[in-house]
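> Everything below, folded, please.
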Amino acid sequence: MASKAIKILIIGESQVGKSSLLCRFVDNYYEDNKKSTVAIDCKCAEICVDGTEYKVALWDTAGAEQYRTLSPNFYRNAHGAILVYDSTRRETLVKLKQWFEDLETFCHNPNIAIMVVGSKIDEKRVVDSEEGRKVARDHGALFIETSAKCDLFVKDAFNQIVKKIVSSEHFDNRTSPNVVTLDKKKGSDSSPSAPASPSCFSC
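Modelled structure (predicted):
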């Protein structure tokens, strides 16, 4: 039996805490000095919005330049994107401009929900909240600050973007072409255009 999954991308520069956010949310786990993601990782979760459970496929990609060639497949059929910067490294906020451009180039969903996330707020910050909020506002995106280490506002981030996705007049969980179909029996993605990622279908 197949079930529908909402596809959400987690993007940003290397070492901004993308994987830590994902692990904290899905596995309630945090690791100091976590190694950078190689290529693509994906985890599944279920999020309840207004009494309805939604299966969510969360796609995490390496922020290193050499993995940008993965972009076309990675961005395809996405419902939402979380752009992460490190509040202790100003350059990661500045470089969100390139990630927004990549999103516009490779994602063909004009109604994609976007969130800007400032990470590592438990550490000494160099980026003020208002700076991150302005970037989000300029792109019509949601904004939140988090700490995966201290488990601050991580669930809020994922819950808010899923709520925005499913609340959109353009979203239809039954018929939307921007829906990834997961086959629970086979443990595979029936969408022919999606890149392989075994961990995405382990849930």
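> C-alpha only now, for contacts and for neighbours.
Noted.
> and Ile8, how many residues sit next to it?
Counted with other CA atoms under 10 Å, the burial measure for Ile8 works out to 26 neighbours.
> The residue nearest to it when sequence neighbours are not counted: how many residues sit nearby?
In this structure, Ile8 finds its nearest non-sequential neighbour in Gly80, 4.6 Å apart by CA to CA, 6 or more residues apart in numbering. When counting by other CA under 10 Å, one arrives at 24 neighbours for Gly80.
> for comparison, sequence B:
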Amino acid sequence: MTNYQGGFNQNIEYIFKVVLIGDSAVGKSQLLARFARNDFSFDSKATIGVEFQTKTLLIDHKTVKAQIWDTAGQERYRAVTSAYYRGAVGALLVYDITKRQSFDHVVQWLEELRGHADGSIVVVLIGNKSDLETNRAVTVEDAKEFAERENIFFMETSALESTNVEAAFFMALSEIYRITSKKSLAVDEETLAARAAEATLLIGNKIDVPTSSTSTSKCCF
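Down below sits the predicted model:
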């Protein structure tokens, strides 16, 4: 269960780094603005290099801080932004449903992501600008088929109309939390098993306590 709650003061229990990737002008920055600040700008400019925003939310009653990194889609910045994949546990791979080319490039973006990030990274394929249905160039079926083939999640969004934006981020963050908490549980179980094994070795061991070196003599009367 995933819940969002703003303006609360709790100890941060998890910090998850998530990157937004995809071609330029597919709406990555608008998705981030809508999620982080519930904002949308019609005169948004292209991202230069890398920017990031944070948002704190509750997942399964745990306080999670999401660090969302917005990477530039222009080819000339790719060498710079590739360094920022390091440490990412999730990625939103965004394309524009009205631009077939942006969808065709998803293969390259996914290949680059998997080349720089951890193998267990959570990926959500995002078909943005679903409000422009009359100009659709990428079918839902094509995107679903690709997502299933690559074993990643899929969702269509509209940053303009705020459709499925929070749901898409929550989908990624909830899966990241599930994987992370599962790993933590496995580590805890291994630690407990190791301690139990150590305790077993101690059971039944006889401990000899040395007696005092001073001797006493008895005399018979």
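> Just list the residues touching the residue nearest to Ile8 of structure 1, thanks.
Shown here is Gly80 of structure 1, whose contacts under the criterion CA atoms under 8 Å, 6 or more residues apart in numbering are 7-9, 112-114, 161-162, 165.
> got a winner among the residues you listed for most neighbours?
Ranked by the number of neighbours (other CA under 10 Å), the contacts of Gly80 of structure 1 place Ile8 first, at 26 neighbours.
> The alignment partner in structure 2 of that one: which element?
Counting by TM-score structural alignment, Ile8 of structure 1 corresponds to Val18 in structure 2. For Val18 of structure 2, the enclosing helix or strand under DSSP states H and E is strand 14-21.
> Could you point out the helix or strand that follows that strand?
Proceeding C-terminally, strand 14-21 of structure 2 gives way to helix 28-37 as the next helix or strand, assigned by DSSP H and E.
> Which residue range of structure 1 does the helix or strand following that next one align onto?
For helix 28-37 of structure 2, the following helix or strand on the C-terminal side (DSSP H and E) is strand 50-59. With the alignment judged by TM-score structural alignment, the segment of structure 1 matched to strand 50-59 of structure 2 spans residues 40-49.
> Would you mind getting the average deviation of that stretch from structure 2?
Superposed on structure 2, stretch 40-49 of structure 1 shows a mean distance to its aligned partners of 0.9 Å (mean CA distance after the TM-score superposition for structure 1).
> Show me where structure 1 has its helices.
Secondary structure of structure 1 (DSSP state H): helices at 18-27, 71-75, 90-94, 96-106, 129-138, 154-167.
> ok, now how distant is the alignment partner in structure 2 of His139 of structure 1 from Leu202 of structure 2?
Under the alignment (TM-score structural alignment), His139 of structure 1 pairs with Glu150 in structure 2. Distance from Glu150 of structure 2 to Leu202 of structure 2, counting by CA to CA, to the nearest Å: 50 Å.
> Right, I'll leave it there.
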